[in-house]
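Participant: I would like to see how this sequence folds:
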Amino acid sequence: MSDTMQAIVYDDFGGTEQLVLRDVPAPTPGPGEVRIRVLRAGVNPVDWKVLSGGLRGLLTHVTPIVPGWDAAGVVDAVGPDVPEYAVGDEVLSYARKDWVQEGTFAELVTVRAVDVARKPAGLSWDAAGALPLAGLTAERVLDAVEAGSGDTVLVHGASGGVGTLAVQLARLRGARVIATGSPSGHDRLRALGAEPVAYGDGLVDAVRELAPDGVDAVVDLVGGVMEQTLAVLREGGRHASITDHGAGEHGGRWVWVRPDGARLEALAQRVVDEGIDVEIAASFPLSDVAGAFEQSMSGTTRGKIVIHVAD
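Facilitator: Sure thing, here's the model as predicted:
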């Protein structure tokens, strides 16, 4: 095993100027863990929110921190008691640990074997790196609102990485989907099977025109839309948010997604079998995670940004 690896590291909270590419000790897999040689790592808004210190009240942080929670690559080493994986296996993982320290924007990362999924042969490396957190989030938030056949579901923030997957997964459940997004992205949302409406003051009227009796469920992926959510929700309707911690105070749910290797493996296979599109907005090298974060922070990204760590 190599003693060192290259990784993006920061020693203090702040902006992207804190991010530095440097050599750090390579992790060693413990009991029940595998070590993944990372080929692709997905960028999620939570990554730069952690960098800014936004999750200090939720998770323990240990510096120096390697950011990143999504990984796709090849098993490089296995710890004791991991009979289900072998060196050379192609895998992906939502690799979040119970504390913030050793992330996936690195050449190597250790992950609990139960949080690892086998990569289907038909899934590209870019899609494998982009899928874990966004895909599991989309599934969990749709579960939270019990989206099913015959429902009309409103998805706030449908053009992003989670949103594009939520639209497709809701449609596969048999739901009708109304999706918010900027007008420039409406053709794309239509292609995914959604009925798009624009953000802004006219959103409530636009949704009511499409669903005069109200929608059955609302999925909030952006935050700050509780008033609009309640205004279009029919009596007895369900709503959930991945950003609004106070959703429960209004009869909804706040969704925090935990790693789940078995569910991720099933989802990855569905992506291949059912033609689900994991849209890749941009790819950045490991040396330019700062650039990837800045694009993500712009709020204009459609789909997912991936870090190209290695071939």
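
Participant: C-alpha from now on. contacts and neighbour counts both.
Facilitator: OK.

Participant: tell me where the stretch 51-200 of the chain has strands.
Facilitator: For the stretch 51-200 of the chain, the strands defined by DSSP state E, counting those that start in this stretch cover 60-66, 70-78, 90-94, 99-102, 108-112, 116-118, 152-156, 176-180, 195-197.

Participant: dump those strands to a markdown table, plus mean neighbour count and distance to residue 5.
Facilitator: Formatted as a markdown table, these follow (neighbours: other CA atoms under 10 Å; distance: least, CA to CA, whole Å):
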| stretch | mean neighbour count | distance to residue 5 |
| --- | --- | --- |
| strand 60-66 | 16 | 12 |
| strand 70-78 | 26 | 13 |
| strand 90-94 | 28 | 19 |
| strand 99-102 | 20 | 12 |
| strand 108-112 | 25 | 7 |
| strand 116-118 | 25 | 21 |
| strand 152-156 | 27 | 40 |
| strand 176-180 | 26 | 42 |
| strand 195-197 | 22 | 45 |
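
Participant: so can I have JSON lines of those showing distance to residue 41?
Facilitator: Putting the strands of the stretch 51-200 of the chain into JSON lines (distance: least, CA to CA, whole Å) gives the following:
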{"stretch": "strand 60-66", "distance to residue 41": "12"}
{"stretch": "strand 70-78", "distance to residue 41": "4"}
{"stretch": "strand 90-94", "distance to residue 41": "9"}
{"stretch": "strand 99-102", "distance to residue 41": "13"}
{"stretch": "strand 108-112", "distance to residue 41": "11"}
{"stretch": "strand 116-118", "distance to residue 41": "14"}
{"stretch": "strand 152-156", "distance to residue 41": "25"}
{"stretch": "strand 176-180", "distance to residue 41": "27"}
{"stretch": "strand 195-197", "distance to residue 41": "30"}
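
Participant: to compare against the first, here's the next sequence to fold:
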Amino acid sequence: MTRPTSMRAVILTGHGGLDKLEYREDWPIPAPAAGEVLIKVGACGLNNTDINTRTAWYSKAVHDGITLSSGSAGFAVAEADVGGWGSAALQFPRVQGADVAGRIVAIGDGVDTGRIGERVIVDPWLLGPEDWFDAKSAAYFGSECDGGFADFTTVRGDNAIRIESPLSDAELATFPCAYTTAENLISRTCLKPGEAVVIAGASGGVGSAAIQLCRLRGARVIAIASRSKAALLEELGAETVIDRASPDLAEAIRAAVGGGVDVALDVVGGSVFGYLIEALRHGGRYSTSGAIAGPVVEFDLRQLVYKDLQLTGATIVPPGTASRLVRLIERGLLKPILAAQYPLRELAAAQQAFMEKRHVGNIVVAMS
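Facilitator: As a prediction, the model looks like this:
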């Protein structure tokens, strides 16, 4: 039986609006290089990196957050100012999609033949061989290399993590980006049992993952989200859900815990940043991995100095993080929050729904 040579894929043809996403049925199936595996994709989740990259939000010329308008049309910036998360220029066309679940169907040289047939999820961080924290040698799956919005994809064998689970491919595709990002955010703050943590953007993929991971650590979780999403977040483990439309978020956070919180986790930024800093106790810790509401903020450095705060950015995820999360998934300790599924040809519609932020958890493209 001959293997097909072409596949379905959605390719990103350049920075810009949703019109830059092109559905194809004649895209070449990639061949695994030495040390790589070929995965038949079952499902691939969406995340903010997909939107940020397409719209050119990572450009230093962009000072605004992602809105439905800018997310649909992209930002008007000079091509020379545009790059991916690490500022390096991207090569187009590019197949995006970091959150892959599927099966290994072929291998490159140096990979054990016994891996063919394994069910896997992809660890999206392709770290350097020497210093994992070196951004110049790190890459992100679906950004610096082709990802999973296609029938097949290739990745390093070490990044294809075997998983044994009754969950569907669509459910498994909710985990890779969101849960590794959330785990990284939490780990940077050294969250301890009994501490109070506030999570901004708690209804998104990263936020809903963070609720579960914080609860597994025995922390008290205060979630910020719209009122309509409160019940589900409480089911995930949030002790209190604060309406994001509250006129004084800092006061509401402090009232919920009877004082300042120990830790603030933020993927929102913008005006929320100041409230989170104000809500921290003396010696509190803040960690961020995104700024969808706006990357440029005002900050009184006296709060940092005289409250002895620790502020941390969290992007590159340490090696081994995804493997540890897979073990938690296999034990049933982490719940997939699958908000919606779309067929591959409707990726643009899926991104539109993702940007509307009416969902809780993750939106996924299913290949079947």
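
Participant: the lengthiest helix in structure 1 vs structure 2, average offset?
Facilitator: Taking DSSP state H as the criterion, structure 1 has its longest helix at helix 125-144. Once fitted to structure 2, helix 125-144 of structure 1 is off its aligned match by 0.8 Å on average (mean CA distance after the TM-score superposition for structure 1).

Participant: what's that helix aligned against in structure 2?
Facilitator: Matched against structure 2 by TM-score structural alignment, helix 125-144 of structure 1 falls on residues 169-188.

Participant: pretty sure residue 293 of structure 1 is touching residue 18, no?
Facilitator: No: contact status for residue 293 of structure 1 versus residue 18: not in contact, 11.8 Å apart, counting by CA atoms under 8 Å.

Participant: which of the two has more neighbours?
Facilitator: residue 293 (21 against 15; other CA atoms under 10 Å).

Participant: how about the more buried one, what's its partner in structure 2?
Facilitator: In structure 2, residue 293 of structure 1 lands on residue 351 (TM-score structural alignment).

Participant: same thing with residue 163 of structure 1?
Facilitator: Taking TM-score structural alignment, the alignment pairs residue 163 of structure 1 with residue 207 from structure 2.

Participant: what sits against its match?
Facilitator: 182, 199, 200, 201, 267, 361 (CA atoms under 8 Å, 6 or more residues apart in numbering).

Participant: try it again with 10 Å
Facilitator: Neighbour list for residue 207 of structure 2: 178-179, 181-182, 199-201, 213, 223-225, 233, 265-268, 360-361 [criterion: CA atoms under 10 Å, 6 or more residues apart in numbering].

Participant: repeat that for residue 155 of structure 2.
Facilitator: Counted by CA under 10 Å, 6+ apart, residue 155 of structure 2 has contacts 32-33, 35-39, 107, 122-124, 126, 141, 145-148.

Participant: just to revisit the earlier point, does the match of residue 293 of structure 1 touch residue 72 like I think?
Facilitator: Yes: contact criterion CA atoms under 10 Å: residue 351 of structure 2 and residue 72 qualify, at 8.5 Å.

Participant: could you turn the buried ones of the contacts of residue 155 of structure 2 into a PyMOL selection?
Facilitator: A single PyMOL command selects the buried members of those (16 or more other CA atoms under 10 Å):
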select buried, resi 32+33+36+37+38+39+107+122+123+124+126+141+145+146+147+148
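
Participant: sorry, back to before: residue contacts, the match of residue 293 of structure 1?
Facilitator: Counting by CA under 10 Å, 6+ apart, residue 351 of structure 2 has contacts 18, 46, 47, 48, 50, 51, 71, 72, 342, 363, 364, 365.

Participant: what's the counterpart of residue 248 of structure 2 in structure 1?
Facilitator: Residue 248 of structure 2 maps onto residue 202 in structure 1, by TM-score structural alignment.

Participant: which residues touch the residue nearest to the spatial centre of structure 1?
Facilitator: Centroid check for structure 1 by CA atoms, centre = their mean gives residue 134 as the closest residue, at 2.3 Å. Contacts for residue 134 of structure 1 were tallied using CA under 10 Å, 6+ apart; they are 42-44, 70, 94, 140, 160-166, 257, 278, 303-304.

Participant: residues in structure 2 aligned with the longest strand anywhere in structure 1?
Facilitator: Ranked by residue count, the top strand of structure 1 under DSSP state E comes out as strand 33-43. Counting by TM-score structural alignment, strand 33-43 of structure 1 pairs with residues 36-46 of structure 2.

Participant: and the helices in structure 2?
Facilitator: Using DSSP H, helices in structure 2 cover 48-55, 68-73, 169-172, 176-189, 205-216, 230-236, 249-257, 272-279, 301-306, 321-330, 347-356.

Participant: distance to residue 287 of structure 2 for these - can I get that in TSV?
Facilitator: Below are the helices of structure 2 laid out as TSV (distance: least, CA to CA, whole Å):
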stretch	distance to residue 287 of structure 2
helix 48-55	17
helix 68-73	25
helix 169-172	26
helix 176-189	6
helix 205-216	12
helix 230-236	20
helix 249-257	16
helix 272-279	10
helix 301-306	13
helix 321-330	17
helix 347-356	23
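
Participant: which one of those lies closest to residue 13 of structure 2?
Facilitator: helix 48-55 (9.0 Å; CA to CA).

Participant: show me what that closest one is packed against.
Facilitator: strand 6-12, helix 68-73, helix 176-189, helix 347-356 (3 or more CA pairs under 10 Å, 6 or more residues apart in numbering; DSSP states H and E).

Participant: compare the ones you listed and give me the one nearest residue 305 of structure 2.
Facilitator: Of all the helices and strands packed on helix 48-55 of structure 2, it is helix 176-189 that lies closest to residue 305 of structure 2, at 17.6 Å by CA to CA.

Participant: how far off helix 48-55 does that closest one point, in degrees?
Facilitator: If you take axes from the mean of the first three to the mean of the last three CA atoms, to 10 degrees, helix 176-189 of structure 2 sits at 110 degrees to helix 48-55.

Participant: enumerate the positions of helix 176-189 of structure 2 that are buried.
Facilitator: 176-189.

Participant: check stretch 292-303 of structure 1 too.
Facilitator: Neighbour-count burial for stretch 292-303 of structure 1, counted by 16+ other CA under 10 Å, picks out 292, 293, 296, 301, 302, 303.

Participant: check stretch 233-247 of structure 1 too.
Facilitator: In stretch 233-247 of structure 1, counting by 16+ other CA under 10 Å, buried: 233, 234, 237, 238, 239, 240, 241, 242, 244, 247.
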